[in-house]
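J.: sequence first, predicted coordinates after that:
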Amino acid sequence: MSVIEHGGDNHADLMDRTYRYQRHFYDLTRRYYLLGRDRLIAELDAPEGTTVLEVGCGTGRNLVHAARLYPQALLHGMDISDEMLATAHKTAVRHHADIRFAQGDATRFNPYAAFGVSRFDRIFMSYTLSMIPDWQKTLAQGICNLAHGGSLHIVDFGGQERLPRWFRALLRAWLAKFHVSPRDELERVLRALAAKLGAELEFRSLYGGYAWYAVLRLPAQAG
């Protein structure tokens, strides 16, 4: 069973136009270059009763995979695109995955209004920050929606620091056609946030910097 809830103002025209047709073959093509997604999901460690939110859930592919690994977790997905959410709902139904979906803006998402959940034990963002103009606000909002002792998991395009310059230039030019911009300051911003919050940060460079993988773990509530 899956549920879609719609709330708030919708400023997602660009994303809806971009994915109105792409959503039908999105997963077939993205499997070749959205690297590290399954590693992220495998490391969520979401036992029974764990509340999980994917920010920018797209077609629902990642959440369906999470449902297979963590059948007793409480899975939620949000996205700004109604077109993507329509596909996500169909994907969940097709795979008999119990997932709740809601439309929303990641920079100001209110999980209680959308799902009746105040905070989540796990939040993940898979190739999401590179598509959101105000990505730093998205990070801040994600942390606000994270429970004490919870963890934020991120995989996204990296700086390609150990790859040939020609590859980096071609990749970024191609990504720009899809409104995607790698966030070169991601590590610096995450380290600053972790220091401010007293959180633990794990940051990895994957595949020569093609992708970056990060886990930020909040401390448990004092007392």
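T.: Received it, and whenever you're ready, just let me know what you need. Numbers count the residues shown, from 1 in each chain.
J.: okay, CA-based contacts and neighbour counts for the rest of this
T.: Noted.
J.: so Thr29: helix, strand or coil?
T.: helix (DSSP: H, G, I helix; E, B strand; the rest coil).
J.: presented hereafter is structure B, for comparison with structure A:
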Amino acid sequence: MTSEGQAAHRAFLDRYYRLTHHVYDVSRKYFLFGRDGVLERLLASDWTTLVELGPGTGRNLARLHRRRPGATLGGLEASEVMRAHARRRCPWARIEPGFAEDGDIGAVLGTPPQRILMSYCLSMFMDKERAIANARRHLAPGGELWVVDFSDLSGLPTLPRQAMRKFLSAFHVDAVPDDLLGSHVEHGPLRYFVVARFTA
């Protein structure tokens, strides 16, 4: 059941994405760094099922599908606006409504996925720790959860760092702290983004 807080968060997401979803991919390529590197690392391993949490426009799913058309792909998306957009873009994917914190990720494809991807979405989740725990709980045996998201930006000069943090906070985005991500953590240049991999 959707909680009051989840309902409010979904309303915020739908208001925001209703205005921006047509230009989202074009604008985000200039500051959502590290995504394609994680996709390449995913494609370098052997798997046939993947669920992306917060797939947004379906951009990542579309790229994975082009490179691995035989894989079964799906998504769990809280925003109804983005889910409709992603389903139009990725008709071959199973994209279901739900929140990462408590959604039945295994039900998206009808089986626990071998890979779960969180790409620049964990920073927007209301309860990041629960989202990670829920994803790990739904992985297939031997599966992997990959995360790429904003780090603390501590390598940036003071003024750009402050400006970027203020910009992100306006969209309910918080940097993902390292202590949530365990020991397998890598940082991008200037600690702009962080990559983590969890195993089942």
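T.: On my side now, so go ahead. Owing to the predicted nature of the structure, the values given are computational and were not obtained by experimental measurement.
J.: now do the contacts for Leu190 of structure 2.
T.: Contact partners of Leu190 of structure 2, counting by CA atoms under 8 Å, 6 or more residues apart in numbering, are Leu153, Ser154, Gly155, Leu156.
J.: restrict these to the buried ones and give me that as a PyMOL selection.
T.: Provided next is the PyMOL selection string for whichever of the contacts of Leu190 of structure 2 are buried by 16 or more other CA atoms under 10 Å:
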select buried, resi 153
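J.: adding distance to Val147 of structure 2 and secondary structure, write the contacts of Leu190 of structure 2 out as a markdown table.
T.: Shown next, in a markdown table, are the contacts of Leu190 of structure 2 (distance: CA to CA, whole Å; DSSP: H, G, I helix; E, B strand; the rest coil):
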| residue | distance to Val147 of structure 2 | secondary structure |
| --- | --- | --- |
| Leu153 | 17 | coil |
| Ser154 | 19 | coil |
| Gly155 | 20 | coil |
| Leu156 | 22 | coil |
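J.: can you tell me how far the aligned residue in structure 2 for Met84 of structure 1 is from Val26 of structure 2?
T.: With the correspondence set by TM-score structural alignment, Met84 of structure 1 lines up against Met82 in structure 2. In this structure, Met82 of structure 2 and Val26 of structure 2 are 15 Å apart, going by CA to CA, to the nearest Å.
J.: neighbour count winner among these two?
T.: Remark: of Met82 of structure 2 and Val26, Met82 carries more neighbours, 23 against 9, as counted by other CA atoms under 10 Å.
J.: how about that one: what's its closest non-neighbour residue?
T.: Nearest non-adjacent residue to Met82 of structure 2, counting by CA to CA, 6 or more residues apart in numbering: Gly56, 5.2 Å away.
J.: ok, longest helix in structure 2?
T.: Ranked by residue count, the top helix of structure 2 under DSSP state H comes out as helix 4-20.
J.: name the residues that touch it?
T.: Against helix 4-20 of structure 2 from outside (CA under 8 Å, 6+ apart): Ala78, Ser79, Glu80, Val81, Met82, Phe99.
J.: now do the contacts for the fourth one.
T.: Going back to what we said before, that points to Val81 of structure 2. By CA under 8 Å, 6+ apart, the contact list for Val81 of structure 2 reads Asp14, Tyr17, Arg18.
J.: mind redoing it with 6 Å?
T.: Asp14 (CA atoms under 6 Å, 6 or more residues apart in numbering).
J.: so it sits in a helix?
T.: Yes - Val81 of structure 2: assigned to a helix according to three-state DSSP.
J.: possible to save the contacts of Leu190 of structure 2 as a markdown table with distance to Arg10 of structure 2?
T.: Below are those laid out as a markdown table (distance: CA to CA, whole Å):
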| residue | distance to Arg10 of structure 2 |
| --- | --- |
| Leu153 | 27 |
| Ser154 | 30 |
| Gly155 | 32 |
| Leu156 | 32 |
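J.: cool, now which of the contacts of Leu190 of structure 2 survive the switch to structure 1?
T.: On the basis of both residues aligned by TM-score structural alignment, their matches' CA atoms under 8 Å, what survives of those in structure 1 is Leu153, Ser154, Gly155, Leu156.
J.: quick check, nearest of these to Leu122 of structure 2?
T.: Lowest distance from Leu122 of structure 2 to those (CA to CA) belongs to Leu153, with 15.9 Å.
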